[in-house]
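Student: predicted model follows, preceded by the sequence.
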Amino acid sequence: MCKGAKVHVHITGKSTPQDDDDEEMETMDSHIKYWFYSVCDAILLQIISSNDCIAKDLWDKLGEIFLNNKMSRMLQLQEKFLNTKKGSSSFTEYCHQLKNLPEAFKDFDSKINEIELVIQILCPLLPSYHKIVNVITNTKPFP
């Protein structure tokens, strides 16, 4: 959204004022701060804003708040990935559940490779699937 509105460079600090009295930068900063004030929760605004803050300050403080839980969220995803069982769901539903989790890991600069995904899909299967699991795990190259 920020890139579409062409304000991304302003909030990331890649754009700098031409001089101490850069009206265009101040106007852009005011527009962005207004946008923050209109879309952010009032309690969150109290946490991130101050009298002399600029739009980049708001952006940075939001980033700190939402990225501080990155490790705990990644650990939760890892636990969910390792503990997902087929249970009463169909095999297709089970595979979709597990296949969607690695996408979420990309948000944390982490990944689950395809071999880990296949192993995780196969290992928790009921004994009635063990013959096919043997065939798949002994296939060269590994699927």
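Tutor: Arrived safely, thanks for sending.
Student: only C-alpha atoms for contact and neighbour calcs from this point on.
Tutor: OK.
Student: buried set for the longest helix along the chain?
Tutor: Among the elements of type helix in the chain, defined by DSSP state H, the one spanning the most residues is helix 23-39. Buried positions in helix 23-39, judged by neighbour count with 16 or more other C-alpha atoms under 10 Å: 25, 29, 32-33, 36.
Student: got these as a markdown table, with distance to residue 6 columns?
Tutor: Converted to a markdown table, the buried residues of helix 23-39 look like this (distance: C-alpha to C-alpha, whole Å):
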| residue | distance to residue 6 |
| --- | --- |
| 25 | 13 |
| 29 | 12 |
| 32 | 11 |
| 33 | 14 |
| 36 | 15 |
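Student: next one for the comparison:
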Amino acid sequence: MDQIDSIILQWIYATVSDEILGRILQDESTAHQAWNRLQDIFLNNKGPRVAALETEFSNIRLQNFPNIEAYHQRIRDVRNQLADVRIYMSDERMVIQFVNGLPIEYNATGSYINQAMPTWERVCNMLDSDHRRKVARDQSSPGIAAAVDTPPTYPNQNTNRRFNSRGS
């Protein structure tokens, strides 16, 4: 049993930063004792850490990321960091923040998401699809986009013509 404890203790020491190692390293320590010291270090700053993470979470915006996947990932990362300090976030809260961080061009999708409140994974898939559609549209030729936005006209078209009951 001492050999297993020694292996785990060495693993703990090998995986922490030098600064933290100096704080948990003690002679004649068991893995359990080292782990408890490590836990105390991380949980002692729980309040300030939670406050900082909550602020960061509330301010995550798509415009600050190179793509929508990085935006998804950052929301997941902050959620996981909060869980590390025992603050658990519901999927609904993640979805709400996800929608709040979207730019105006996603208002229609965001409105639908807020009403339907789908799962986190479904929201990620919906926004990925919407983003791909927007990118494809933006990359299309401006002449094609203008043609789509302009209604067709026909020669001799008289929009004010009225037909009477005899068909004239």
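Tutor: Noted; the coordinates are in hand. Just so it is clear, the model here is predicted, and its values are computed rather than measured.
Student: TM between them?
Tutor: The TM-score (TM-score structural alignment, normalised by the length of structure 1) is 0.58; 111 aligned residues with a C-alpha RMSD of 3.3 Å.
Student: so which elements touch the longest helix of structure 1?
Tutor: Under the contact definition 3 or more C-alpha pairs under 8 Å, 6 or more residues apart in numbering; DSSP states H and E, helix 23-39 of structure 1 sits against helix 55-67.
Student: what are the contacting residues of the helix it packs on?
Tutor: Contacts to helix 55-67 of structure 1, defined as C-alpha atoms under 8 Å, 6 or more residues apart in numbering, come from residues 10-13, 29-30, 32-33, 36, 48-49.
Student: same check, this time on stretch 85-98 of structure 2
Tutor: Under the contact criterion C-alpha under 8 Å, 6+ apart, stretch 85-98 of structure 2 has outside partners 42-43, 46, 50, 57-58, 60, 72, 75, 79, 82-83, 113-114, 117, 119-120, 123.
Student: pull out the buried residues from that stretch.
Tutor: 85, 94-95, 97-98.
Student: what of stretch 88-100 of structure 1?
Tutor: With burial defined by 16+ other C-alpha under 10 Å, the residues of stretch 88-100 of structure 1 counted as buried are 94-95, 97-99.
Student: same question, stretch 102-114 of structure 2
Tutor: Along stretch 102-114 of structure 2, these residues count as buried under the neighbour rule (16+ other C-alpha under 10 Å): 102, 110, 113.
Student: among those residues, which lie within helices?
Tutor: When the buried residues of stretch 102-114 of structure 2 are checked against helices using DSSP H, the ones located there are 110, 113.
Student: nearest to residue 136 of structure 2 among the buried residues of stretch 102-114 of structure 2?
Tutor: Each of these was scored against residue 136 of structure 2 by C-alpha to C-alpha, and residue 102 proved nearest at 18.5 Å.
Student: ok, and the closest non-adjacent residue to that closest one?
Tutor: Excluding the flanking residues, the one nearest residue 102 of structure 2 by C-alpha to C-alpha, 6 or more residues apart in numbering is residue 62, at 5.6 Å.
Student: whichever residue in structure 1 pairs up with the one you found: how many residues sit nearby?
Tutor: When the structures are aligned by TM-score structural alignment, the residue of structure 1 matched to residue 62 of structure 2 is residue 86. One way to gauge burial is a neighbour count; for residue 86 of structure 1, by other C-alpha atoms under 10 Å, it gives 19.
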